[in-house]
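sequence unknown, structure follows:
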């Protein structure tokens, strides 16, 4: 029965995976038969045969979600186990299980622990009998094109045999950690998720904090995630206090300077950009103190990563850090202005909104 629930969990995971794989939208049945070895009190190791049945619906492209339905897992308990349960006066058995599966979708590797419920099942005096287990599988997003596999491992069950009057037997509730028998194919599903990856476009709003300058500048712009990653930020300005009391203002212009790449990570993405930073105008007391060619002396690597609550379809929080190299081309005050901004610990705190 533990095995049943574990297998059920595995079946659920298995269903979830295929859902995002093919491009068809028709319901597709899945059947998988496996054998496990599970330790039982009093009678030792026992082999259980498990059958998983389910159907799944799939999205048309990477980035979509899959759902599962009609999931049924049956476990055949052998006669020796039946007689062992009857020996302690068990008239029924029920419990829970947790199955371990591994979902791989391109570079994404996601371990899943799926909870299951083993339905209350009557225990005969002898002979094999079958238990049924069920559970639910949350929607899973498959962000990447390419090879996708769902592999089942072991499972753990906690079962409770009861007497006819509903009281516990001498076994109480016991836990059994089951292992997949060797020589079997542990892959529940394997397929190529093909087609063009969905492109997502977002409006950007947020800010960048300049640590050494002690100032924050608002940011707006756009970001594209998908087969091609691209970040475009509008020019902005940061107000600051030089020497702690002299009012200043620095215009900031971030522009792409090199390839922009990215990959799917945990339902969101990580974007990698190299940006040039220009300070076309810097003022103190409202008076210009920098030449128009004032800029960072080298490109700035920036990594942006989605945070909790982010969804590809709607957007959410994105953060990143970066370091500013020494400035150049600022004129007579280059060294001083560089000392105001040069250094690490600068941050981006952005919110993306799907367009």
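Received, thanks. Please read all numbers here as calculations on a predicted model, not as lab measurements.

all contacts plus neighbour counts: C-alpha atoms, from now on.
Fine.

Mind jotting down where the helices sit in the protein?
Counting by DSSP state H, one finds helices in the chain at the ranges 2-19, 79-87, 334-341.

Buried deepest among those, which one?
Among these, the stretch with the highest mean neighbour count (mean count of other CA atoms under 10 Å) is helix 2-19, at a mean of 33.

Would you mind finding the longest strand in this protein?
Among the elements of type strand in the chain, defined by DSSP state E, the one spanning the most residues is strand 146-162.

returning to that earlier point: what would the helices of the chain look like in a markdown table with distance to residue 264?
Below are these laid out as a markdown table (distance: least, CA to CA, whole Å):
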| stretch | distance to residue 264 |
| --- | --- |
| helix 2-19 | 16 |
| helix 79-87 | 47 |
| helix 334-341 | 32 |
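
Run through the residues that contact residue 44.
Residue 44 makes no contacts at all, as judged by CA atoms under 8 Å, 6 or more residues apart in numbering.

Quickly note the distance from residue 11 to residue 202.
Applying CA to CA, to the nearest Å, the value for residue 11 to residue 202 is 36 Å.

ditto for residue 237
When distances are taken as CA to CA, residue 237 and residue 202 turn out to be 22 Å apart.

Looking at those two, which one has more neighbours?
In terms of neighbours (other CA atoms under 10 Å), residue 202 is the more surrounded of residue 237 and residue 202; the figures are 21 against 18.

check contacts around the more buried one.
Contacts for residue 202 (CA under 8 Å, 6+ apart) come out as 222, 223, 224, 315, 352, 353, 354, 355.

gap between residue 343 and residue 210?
9 Å.

Neighbour count for these two, which is higher?
Between residue 343 and residue 210, counting by other CA under 10 Å, residue 210 is the more crowded of the two (24 against 17).

Next one for the comparison:
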């Protein structure tokens, strides 16, 4: 069933392309004149309501080569819009369960053209036929659609843009004998998810014969972060007016403006490649040709910081001992690699041990880190390791009779505490972690060091802990 949604998506994209074409034609079109072109891409997410399933997510990718500018009264040649939708393997299996072999139907797309003649936008509905698509037995498949706009002529100068709206799909999955499945033919309303940029293309309509500003110099990237890029370019000149400013474009939309020859583009996505051009504008309403493009890849996002309180217990296998563990873990998680770095601070703890299998002994333990905490986080799984030197300042029989310890009493080598998430770990919410460590033999614990060391030294020790986000972290 979800495959059907995806197949509709491709048809929806085709319908959107045709809708954009019809819109542009409805705005007042007919004449001639070549213009520079820009390649634009647009990805849109929808939720389409299907029988039995309810709202299902659908994604459409559109690509088009659209003229940058056209003069009033001159022809802007039609442009082709390609759409590609990928159907996932789960959806393919769902369609197969209905004995579907092919999918076909129609898409009715809403789109809007905004030009000086129609400043509030001209809504148009365009119907298109979906290509018949053969479904694979398993795995993903792609559906491709194409639409071409008519030639256009505009009557007023200014800016124009085409936006893509909602979809109505009429679909028929068919079996291998060409007959419909149990669903027959049905309609699905697709609502665009809010908060998206739904501008397919923007272009400029110039006055005929206007000189306008010259093409700006090729921009250069003077600085970039994970979410912004700063550009600078050569100034434009103007023979018929005065240059009043510049607009920076990406994918056919204005992403920054400036009265000078530098601008910072905000709200970018980390670790993403962008292509920018610059257009100058003057006091007569004219806009220049676009500059040559510049491409920049934003930085990876910085590591996210998390602070946790730690609480749980540890078992010391050598003497059937236990000790409470509390403390703090401050960690940073790199979003691109999942690398974890941090600092683990464990509070002192009193361990309850058994000497000779029956004599209760209390050991006061402290923990000294021997380096940072390191590890990885990926797909809900957290793993860390920390080198810790365990010290025992005192041992007391029955909790009151001193029998050893001291400032120099400690393990002869650091322990490596390895922890892993127990179940799915959410860095924002914390979670349970478990692990283990070995303890080396004790040294410098007094005359009976040789008797005290076996109480703690050995392998197979465990830790069972909970990490809880600190308030405000």
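Cool, the structure landed. This structure is a prediction, so every number in the text was calculated from the model and none was measured.

For residue 50 of structure 1, which of the helices of structure 1 is the nearest?
Judged by CA to CA, the one of the helices of structure 1 that comes nearest to residue 50 of structure 1 is helix 2-19, at 6.5 Å.

Endpoint to endpoint, stretch 272-285 of structure 1 covers what distance?
Counting by CA to CA, you get 37 Å between the two ends of stretch 272-285 of structure 1.

what does it contact?
230-231, 242, 246-262, 288-296, 298-304.

in that stretch, what's buried?
By neighbour count with 16 or more other CA atoms under 10 Å, stretch 272-285 of structure 1 contains the buried residues 272, 273, 274, 275, 276, 277, 278, 279, 280, 281, 282, 284.

Tell me which two of those sit farthest apart.
Among the buried residues of stretch 272-285 of structure 1, 272 and 284 lie farthest apart (CA to CA), at 34.1 Å.

Identify the residues contacting the closest residue to residue 176 of structure 2 other than its chain neighbours.
The spatial neighbour of residue 176 of structure 2 that comes closest, neighbours along the chain excluded (CA to CA, 6 or more residues apart in numbering), is residue 101 at 5.5 Å. Listed by CA under 8 Å, 6+ apart, the contact partners of residue 101 of structure 2 are 134, 135, 136, 173, 174, 175, 176.

try 7 Å
Residues in contact with residue 101 of structure 2, defined by CA atoms under 7 Å, 6 or more residues apart in numbering, are 134, 135, 174, 175, 176.

To which residue of structure 1 is residue 178 of structure 2 aligned?
Structural alignment places residue 178 of structure 2 opposite residue 85 in structure 1 (criterion: TM-score structural alignment).

and its match, how far is that from residue 129 of structure 1?
Distance check for residue 85 of structure 1 against residue 129 of structure 1: by CA to CA, it reads 12 Å.

For those two, list the residues in contact with both.
Any residue near both residue 85 of structure 1 and residue 129 by CA under 7 Å, 6+ apart counts here, and not one turns up.

Got a ChimeraX select line for the buried ones in the contacts of residue 202 of structure 1?
Selection of buried members from the contacts of residue 202 of structure 1 for ChimeraX, criterion 16+ other CA under 10 Å:
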select :222,223,224,315,352,353,354
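
Using a markdown table, lay out the contacts of residue 202 of structure 1 together with distance to residue 190 of structure 1.
Formatted as a markdown table, the contacts of residue 202 of structure 1 follow (distance: CA to CA, whole Å):
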| residue | distance to residue 190 of structure 1 |
| --- | --- |
| 222 | 36 |
| 223 | 33 |
| 224 | 30 |
| 315 | 30 |
| 352 | 33 |
| 353 | 34 |
| 354 | 32 |
| 355 | 34 |
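
tell me which of the contacts of residue 202 of structure 1 is nearest to residue 329 of structure 1?
With CA to CA as the yardstick, the closest approach to residue 329 of structure 1 among these comes from residue 222, at 28.5 Å.

what's near enough to touch residue 231 of structure 2?
So, once contact is read as CA under 7 Å, 6+ apart, residue 231 of structure 2 ends up touching 219, 220, 221, 222, 262, 263, 264.

Out of these, which end up buried?
The neighbour-count test (16+ other CA under 10 Å) marks 219, 220, 221, 262, 263, 264 as buried among the contacts of residue 231 of structure 2.

element containing the last one?
Using DSSP states H and E, residue 264 of structure 2 sits in strand 262-265.

how about that strand, aligned to which bit of structure 1?
The counterpart of strand 262-265 of structure 2 in structure 1, using TM-score structural alignment, is absent.

on contacts alone, who are the packing partners of that strand?
Helices and strands touching strand 262-265 of structure 2, by 3 or more CA pairs under 7 Å, 6 or more residues apart in numbering; DSSP states H and E, are strand 229-232, strand 253-258.

Most tightly packed of these?
Per-residue neighbour counts averaged over each of these give the maximum for strand 229-232, namely a mean of 20 (mean count of other CA under 10 Å).

ok, of the contacts of stretch 272-285 of structure 1, which come out buried?
Buried members of the contacts of stretch 272-285 of structure 1, scored by 16+ other CA under 10 Å, are 230-231, 242, 248-256, 260-262, 289-291, 294-296, 298-304.

Among those residues, which are located in strands?
Of these, the ones assigned to strands by DSSP E are 230-231, 242, 248-256, 261-262, 295-296, 300-304.

Thanks again, I'm all set now.
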